[in-house]
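In: Following is a predicted model, sequence given first.
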Amino acid sequence: MSVARPLTRAILALGSNLGEREGTLQSAVAELVDCPEVRLLNVSPVITTKPVGGPVGQPDFLNMVIAVDTTLSAMELLVHCQSVEQAHHRTRAVRWGARTLDVDIIVYGSVVSADPVLTLPHPRAAERAFVLYPWSLMDPHAMLAGKPVSELAAAAADMAGISHVQDVPLPQAP
């Protein structure tokens, strides 16, 4: 007899700056929740942002955040996210380089972990407007490390690089 695992709320950040960015984000959201262990709860608007770090001359990113409930462990969710990235031809040749798809686990419940494979909450999330701003649009009451996500977004150095919200049709939470 198997024991049902509890649901854990996770926030996932998605970004793309190569190829058909809108289609990639649409497909990635659908693929992330196309398994019985992951249920879509909420979807942020898609924003356009300047690249942060990495090589100069990269195209702008489309970024978004989704909230899911999952019975997967944090490491299983990481493997699932990476498999979706690979399905979209993600390569990791250059740190913070251009990519077809990036999926990061920002928070996984209240788990705090310094594991080098999966640090939780995401170690740079509290300073990245490209994660914080769409998250605050999706959930104006969201908190990260005891601080309102909207306040963290407003203080983030890359907030000025957010140019507009894209109108990309995405799967809707039930």
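Out: Thanks, I have it. Numbering: from 1, shown residues only.
In: hey, let's count contacts and neighbours off CA atoms from now on
Out: Fine.
In: Show me where the protein has its helices.
Out: Along the chain, the segments classed as helices by DSSP state H run 21-32, 74-87, 129-138, 149-155.
In: Pull the contacting residues for the closest residue to Ala13 other than its chain neighbours.
Out: Beyond its immediate neighbours in the sequence, the residue positioned closest to Ala13 (CA to CA, 6 or more residues apart in numbering) is Val65, lying 4.4 Å away. When the contact criterion is CA atoms under 8 Å, 6 or more residues apart in numbering, the partners of Val65 are 11-14, 43-45, 131, 134-135, 138.
In: Pasting the second one now:
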Amino acid sequence: MMNIPSSEPSEVYIALGANLGDREQTLMAAISMLDRHPKITVLRTSSIYETDPVGYEDQPAFLNMMIAAQTSLAPEALLAVLMETEQELGRVRDIRWGPRMIDLDMIVIHDHAFTWDSETLTLPHPRMSERLFVLIPLAEITPEGTLLAFVREFMGKLEGKEGVRRWKTVNWHSVSEHSAN
């Protein structure tokens, strides 16, 4: 396990998903709530993708996307913020991989070489390499480098790309417009 100094900002990639209610509005509300946090700045957003459910398949299609954010929070503290945000937006945990108002998952901090393993959090996300609805939007916002090469390698191994359809482009404001932090 590697510790991130709480005073040194790190780039984190967070997956967002929703398949109940006004899915797009809920995704945008989650991004805004995270960006308003004093120790989180949203840097980039992927497009929104409509995706077929995975695991528990008897449910509506999801809208999924990825954000890159900068944070000085330690991984466990960021996880707590993500869970609080889910709860504020109406997340109920009934069925594993079941329908939900919002799902926020930390995927990677810094790059895929950074690891974190605790009772509540494993990084990189243990199933990221199996899920195109994570890899496709992640590849869209990841700069050239080892993380992008890692993502592309796994994307090339997976089938089912037709189950991940670009739904809408998101134009998130630039960091220079960010005034809450």
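Out: Alright, I've got the coordinates. Being a predicted model, the structure only gives us computed values, none of them experimental.
In: Relative to its centre, which residue of structure 2 is most distant?
Out: In structure 2, Asp58 marks the outermost C-alpha relative to the chain mean, sitting 23.0 Å out by CA atoms, centre = their mean.
In: so how far is Arg23 of structure 2 from that one?
Out: According to CA to CA, to the nearest Å, Asp58 of structure 2 stands 17 Å off from Arg23 of structure 2.
In: cool, Ala77 of structure 2 as well?
Out: As judged by CA to CA, Ala77 of structure 2 and Arg23 of structure 2 stand 26 Å apart.
In: Have a look at these two and say which one is more surrounded.
Out: Relative neighbour count places Arg23 above the other of Ala77 of structure 2 and Arg23, with 19 against 12, counting by other CA atoms under 10 Å.
In: So what does the more buried one match up with in structure 1?
Out: Under the alignment defined by TM-score structural alignment, Arg23 of structure 2 is paired with Arg21 of structure 1.
In: ok so, going back, using TSV, please lay out the helices of structure 1 together with distance to Leu118 of structure 1.
Out: Conversion of the helices of structure 1 to TSV gives the following (distance: least, CA to CA, whole Å):
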stretch	distance to Leu118 of structure 1
helix 21-32	18
helix 74-87	7
helix 129-138	17
helix 149-155	21
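In: quick one, which of the ones you listed is packed in tightest?
Out: Mean neighbour counts were compared across the helices of structure 1 using mean count of other CA atoms under 10 Å; the top stretch is helix 129-138, at a mean of 25.
In: Where in structure 2 does that one fall?
Out: Under TM-score structural alignment, helix 129-138 of structure 1 corresponds to residues 132-141 of structure 2.
In: ok, average deviation of that stretch from structure 1?
Out: Averaged over the aligned pairs, stretch 132-141 of structure 2 sits 0.8 Å from structure 1 after superposition, using mean CA distance after the TM-score superposition for structure 1.
In: residue ranges of the strands in structure 1, please?
Out: Across structure 1, reading from the start of the chain, the strands by DSSP state E fall at 8-16, 38-43, 46-49, 61-70, 102-108, 143-144, 147-148, 162-166.
In: how about JSON lines for the ones you listed, with distance to Ala126 of structure 1 added?
Out: Formatted as JSON lines, the strands of structure 1 follow (distance: least, CA to CA, whole Å):
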{"stretch": "strand 8-16", "distance to Ala126 of structure 1": "13"}
{"stretch": "strand 38-43", "distance to Ala126 of structure 1": "19"}
{"stretch": "strand 46-49", "distance to Ala126 of structure 1": "16"}
{"stretch": "strand 61-70", "distance to Ala126 of structure 1": "14"}
{"stretch": "strand 102-108", "distance to Ala126 of structure 1": "9"}
{"stretch": "strand 143-144", "distance to Ala126 of structure 1": "7"}
{"stretch": "strand 147-148", "distance to Ala126 of structure 1": "9"}
{"stretch": "strand 162-166", "distance to Ala126 of structure 1": "16"}
